[in-house]
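J.: Next one to model:
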Amino acid sequence: MPDEQQRPAGRPRDPDVSERLIAAALEEYARTGWASFTMQGVARRAGVGKSALYRRWATKEQLLIASVESVALPLATTTDSGNLRDDLTEVATRNLRHFLDPTGWATLRITVDFTAAPTMLGPFQERITAASRASITTVFTRAINRGEIAFDVPVLPLAQALVGSILVHVLSMPLDERDDARQNTAAHVEPLVDVIMRAATPHPSP
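T.: Below you'll find the model as predicted:
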């Protein structure tokens, strides 16, 4: 077998091309949905040849899995700030920025499309749901271990309430307010976190 260094020099690979293709895939899916999502459309949106795309992912399913995981991983991670309110604020801020980003709408569309094609889109929807649930579950588990909240707090409904309220907040937001939401996330997430905190933490007896 010839030595790797003896191969003829070819066109150098763009170190950012994979990131561009993943971003293009999410934007393309957000625009077209599963039925019209194609490798050709992704390559065109990214401004690269189809060969560059197929060298990395052989099918649109593989490409979409990689793309979903690129946004799911940040949603699933969280740092320990030492208290429940700050932890929830961090998670809420990350979700708000996710839904304000064009690529974030791809995850929402996958979830909606899943109702029409559950078998085909199941693996993608499961990754999105698991990522969103993991971060908030971790936050509440830490709060239980610190003694901030009771062990029987209904974690899943509270997690769904927080993510759902953020999504509805973005959906109802006029376009001209979205730049403000990106710049002043605290003002947008604090009222939502307050609702969850009141539901999760014990209230003193009158």
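J.: From now on I want contacts and neighbour counts done on CA atoms only, so please keep to that.
T.: OK.
J.: got the contact list for the nearest residue to Ser81 once chain neighbours are set aside?
T.: In this structure, Ser81 finds its nearest non-sequential neighbour in Asp87, 5.8 Å apart by C-alpha to C-alpha, 6 or more residues apart in numbering. Contact analysis of Asp87 by C-alpha atoms under 8 Å, 6 or more residues apart in numbering lists 78-81, 139.
J.: what's the spacing between the helix or strand harbouring Asp87 and its chain's center?
T.: Using DSSP states H and E, Asp87 falls within helix 84-100. Centroid displacement of helix 84-100 relative to its chain, using C-alpha atoms, centre = their mean, to the nearest Å, is 11 Å.
J.: can you give me the angle the helix or strand following it makes with helix 84-100?
T.: For helix 84-100, the succeeding helix or strand toward the C-terminus, using DSSP H and E, is helix 104-114. Relative orientation of helix 104-114 versus helix 84-100 (axes from the mean of the first three to the mean of the last three C-alpha atoms, to 10 degrees): 80 degrees.
J.: what residues does helix 104-114 touch?
T.: By C-alpha under 8 Å, 6+ apart, helix 104-114 touches 26-27, 29-31, 33-34, 68, 71, 98-99, 120-122, 124-125, 128.
J.: Show residues contacting the helix or strand encompassing Ala72.
T.: Using DSSP H and E, Ala72 sits within helix 60-76. By C-alpha under 8 Å, 6+ apart, the surrounding residues in contact with helix 60-76 are 22-23, 25-26, 37-39, 57, 91, 94-95, 104, 107, 123-124, 127-128, 130-135.
J.: and this one, so I can compare the two:
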Amino acid sequence: MHTKATLFERVSAPDSGVLERLDADTLSQRIVTGAFDEIATHGWQRMTMHNVAKRSGLGRATVYRRFPSKDDLLEAVVLSEMRKYLAANAVARVGLSHEQDRIAESAAFAVEYLRAHPLLNRMLETEPETLVPSLTSSALIGFAREFIAGMWRQEIHGDEPITAERAQHLKAVAEIHVRLTLSFLVSQDSAIPLATGEDARTFARRYLAPLLTA
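T.: This is a model prediction of the structure:
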């Protein structure tokens, strides 16, 4: 099935029930962890449900009861990793009161976290034809955009109501951030210096922060 659709097309978050099932089911968490390790080691194409079961210390029947196919399992892996990234990104900005500082820290965290991510690095190295189209899927971009826009709205405006125009602006800037991050992840050859977290902070303060306050 993965040859007919990008890996993230089936992700329907933020209203997907996958994360809720993971939170409530420790066996599912073990399976997802096993799948992550298997993909990071051998790649998506070579991952088998049998090997995932072995890594999880569970029987294949248990794996298939919770995830009937590789696509179902991958959906859970993607959502789990995305949630970890977004949650950790939010923590990295705790204690920063100025919008520009929060955006700068978010950009620095993204560069350092994603470039060191074992699963992404493995697939970019061995299966770019599978991963790259998936990183630009509307499901993935939409999930990250809505999460970031909602986070910014709370950080900047709190519980105060905002206009529809302002809400749309936050979503637009959030999507720009998401698309830029994914672009730099896929193709690191750039005239923009982003080799270090401090490079990312400088770029964010100079180019990204003004968009949010425009």
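J.: TM-score of the superposition?
T.: The pair, once superposed, lands on a TM-score of 0.56 when counted by TM-score structural alignment, normalised by the length of structure 1; 164 aligned residues with a C-alpha RMSD of 4.2 Å.
J.: rewinding a little: quick one: which of the contacts of Asp87 of structure 1 is most hemmed in?
T.: Val139 (26 neighbours; other C-alpha atoms under 10 Å).
J.: Ser183 of structure 2 matches what in structure 1?
T.: Mapped onto structure 1 by TM-score structural alignment, Ser183 of structure 2 lines up with Val168.
J.: ok, that match - how many residues close by?
T.: Neighbour number of Val168 of structure 1 under other C-alpha under 10 Å is 10.
J.: Now name the helix or strand holding it.
T.: Assigned by DSSP H and E, Val168 of structure 1 falls in helix 155-171.
J.: That helix vs structure 2, average distance?
T.: Once fitted to structure 2, helix 155-171 of structure 1 is off its aligned match by 2.2 Å on average (mean C-alpha distance after the TM-score superposition for structure 1).
J.: contacting residues around that helix?
T.: So helix 155-171 of structure 1 is contacted by 92, 95-96, 99-100, 132-133, 136-137, 140, 189, 192-193, 196, 199-200 (C-alpha under 8 Å, 6+ apart).
J.: What's the PyMOL line that selects buried ones from the residues you listed?
T.: To isolate the buried ones among the contacts of helix 155-171 of structure 1 in PyMOL, judged by 16 or more other C-alpha atoms under 10 Å, type:
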select buried, resi 92+95+96+99+100+132+133+136+137+140+189+192+193+196+200
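J.: Now do the same for Ala40 of structure 2: its match in structure 1.
T.: Aligned partner of Ala40 of structure 2 by TM-score structural alignment: Glu27.
J.: Narrow the contacts of helix 60-76 of structure 1 to those that are buried.
T.: For those, buried by 16+ other C-alpha under 10 Å: 22-23, 25-26, 37-39, 57, 91, 94-95, 104, 107, 124, 127-128, 131-135.
J.: In helices, which of the residues you listed fall?
T.: 22-23, 25-26, 39, 91, 94-95, 104, 107, 124, 127-128, 131-135 (DSSP state H).
J.: can you tell me the helix or strand for Phe151 of structure 1?
T.: Phe151 of structure 1 belongs to no helix or strand, assigned by DSSP H and E.
J.: what sits against it?
T.: Ile144 are the contacts of Phe151 of structure 1 under C-alpha under 8 Å, 6+ apart.
J.: Now do it against Ala200 of structure 1, distance only.
T.: 10 Å (C-alpha to C-alpha, to the nearest Å).
J.: Kindly report the same for Thr79 of structure 1.
T.: Using C-alpha to C-alpha, Thr79 of structure 1 is found at 20 Å from Ala200 of structure 1.
J.: cool, Asn95 of structure 1 as well?
T.: Here the criterion is C-alpha to C-alpha. By it, Asn95 of structure 1 lies 19 Å from Ala200 of structure 1.
J.: Spatially central, which residue of structure 2 would that be?
T.: Met82 (3.4 Å; C-alpha atoms, centre = their mean).
J.: Looking for the alignment partner of that one in structure 1.
T.: Checking TM-score structural alignment: Met82 of structure 2 goes with Ala72.
J.: where's that match relative to Thr32 of structure 1, distance?
T.: Taken as C-alpha to C-alpha, the span from Ala72 of structure 1 to Thr32 of structure 1 is 20 Å.
J.: likewise Leu96 of structure 1?
T.: Relative to Thr32 of structure 1, and taking C-alpha to C-alpha, Leu96 of structure 1 is found at 23 Å.
J.: Ok, Ser51 of structure 1 next?
T.: Separation of Ser51 of structure 1 from Thr32 of structure 1 (C-alpha to C-alpha): 22 Å.
J.: which one of the two has more residues nearby?
T.: Thr32 (15 against 10).
J.: before we move on, the earlier item: the helix holding Ala72 of structure 1 relative to helix 84-100, how many degrees between them?
T.: 150 degrees.
J.: And helix 60-76 of structure 1, how far out from the chain middle?
T.: That offset, for helix 60-76 of structure 1, works out to 8 Å (C-alpha atoms, centre = their mean).
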